[in-house]
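# pasting the structure only:
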């Protein structure tokens, strides 16, 4: 049994032993909004996103990526009658996405890929502002799924990504004062990101 387990580990680890490892930085913009019945009347909010990337390319067609990002999310409430009552909800996270990347042939000088995976987000700054000034909000740990498309040449690339949040953003009563008494709160992060990145090391498949 021990020999079989060792053989299985060697079989799984062998492709990664020869993987090309690259490191990089990326940065750009988030367009974030909330989904769920409780999100009626809330509009998207722009924010920044950026951080570090490491990728293990097992072969030219398959790789695994891990990132550590600072990600600004939230939403806005715009009063249709009186703009003085507009509100902004802001949540900043340290986000850890992990994904697989499938390479898509484009041309001799261009490299494209599709990424599929998930992420976890730890809230580090939460709050908002309205006519009365800033206010505090409680936030939950965020997590969800992601899908992305990227295209690059050499060490440089541009990536578009959609993140589907699966966790309740917050249990704070501030979000849910206008809900009917029998309705459960339901707000989840949804984010569309556009980033520019640069990679270092490896052969950059």
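Looks like it came in fine. These numbers come from a predicted model, not from an experiment.

# can we go C-alpha only for contacts and neighbour counts from here?
Will do.

# who's in contact with the residue positioned nearest the centre of the chain?
Nearest to the mean C-alpha position of the chain, by CA atoms, centre = their mean, lies residue 163 at 5.1 Å. Listed by CA atoms under 8 Å, 6 or more residues apart in numbering, the contact partners of residue 163 are 144, 145, 146, 147, 189, 190, 191, 192.

# find the nearest non-adjacent residue to it, please.
residue 146 (4.4 Å; CA to CA, 6 or more residues apart in numbering).

# adding another structure so you can compare the two:
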């Protein structure tokens, strides 16, 4: 059994080494909000993201893409006459399985870990305060997306939805999750 496991791991490792690993940079716009118990108080806010990526081909149709991104997210809120915006900065690390559908289109899906770097709440016509301690330090999400690269180009476009799976609040109050649409571009180096 150990020999069989070793052979499988060796074959997978050799295929990754022999494959044409590629690296790139990416960035774009976020449209994010908060969903869950208090979702009626929140609406979408615009942010941005940028980072790097590495693609590991498995064969001509499938690949694994890992990314490291800084993502600026948040939501507008309106509660009992008070309005404002929450802002959160995450370091996000998705691991995406990709299916190359043809004609330059790629479908992708996979888990994503988010590490909270900072968070603030700003009240309209008022001050702002840190809410980082009121939020969990990690966020787990599942990403679904599509990308398009014109024939033989190193520049592509992507559209992705990140569905928050974990409660981002650190207290025992309402359970809220992230909901983030991303549209952007990437360049393979």
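Thanks, I have the structure now. Just so you know, these numbers come straight off a predicted model, no measurement behind them.

# just to revisit the earlier point, next one: the residue nearest to the centre of structure 1 from residue 89 of structure 1, what distance?
From residue 163 of structure 1 across to residue 89 of structure 1, the span is 18 Å (CA to CA, to the nearest Å).

# try residue 29 of structure 1
On the measure of CA to CA, residue 29 of structure 1 and residue 89 of structure 1 end up 17 Å apart.

# so residue 6 of structure 1, which of the three states?
Put simply, residue 6 of structure 1 is helix when judged by DSSP: H, G, I helix; E, B strand; the rest coil.

# give the burial count for it, as a bare number.
Counted with other CA atoms under 10 Å, the neighbours of residue 6 of structure 1 add up to 11.

# any idea what residue 115 of structure 2 aligns with in structure 1?
In structure 1, the residue matched to residue 115 of structure 2 (TM-score structural alignment) is residue 122.

# next up, the contacts around that match.
Residue 122 of structure 1 neighbours (CA under 8 Å, 6+ apart): 93, 94, 95, 140, 141, 142.

# 7 Å instead, please
93, 94, 95, 141, 142 (CA atoms under 7 Å, 6 or more residues apart in numbering).

# over to residue 75 of structure 1?
For residue 75 of structure 1, counting by CA under 7 Å, 6+ apart, the contacting residues are 32, 33, 34, 42, 43, 44, 45, 88, 89, 90.

# same check, this time on residue 76 of structure 1
So residue 76 of structure 1 contacts 42, 43, 44, 45, 87, 88, 89 (CA under 7 Å, 6+ apart).

# could you measure from the fifth one over to residue 145 of structure 1?
Pointing back at residue 87 of structure 1 there. 28 Å.

# and if you look at the fourth one?
Distance, residue 45 of structure 1 to residue 145 of structure 1, by CA to CA: 20 Å.
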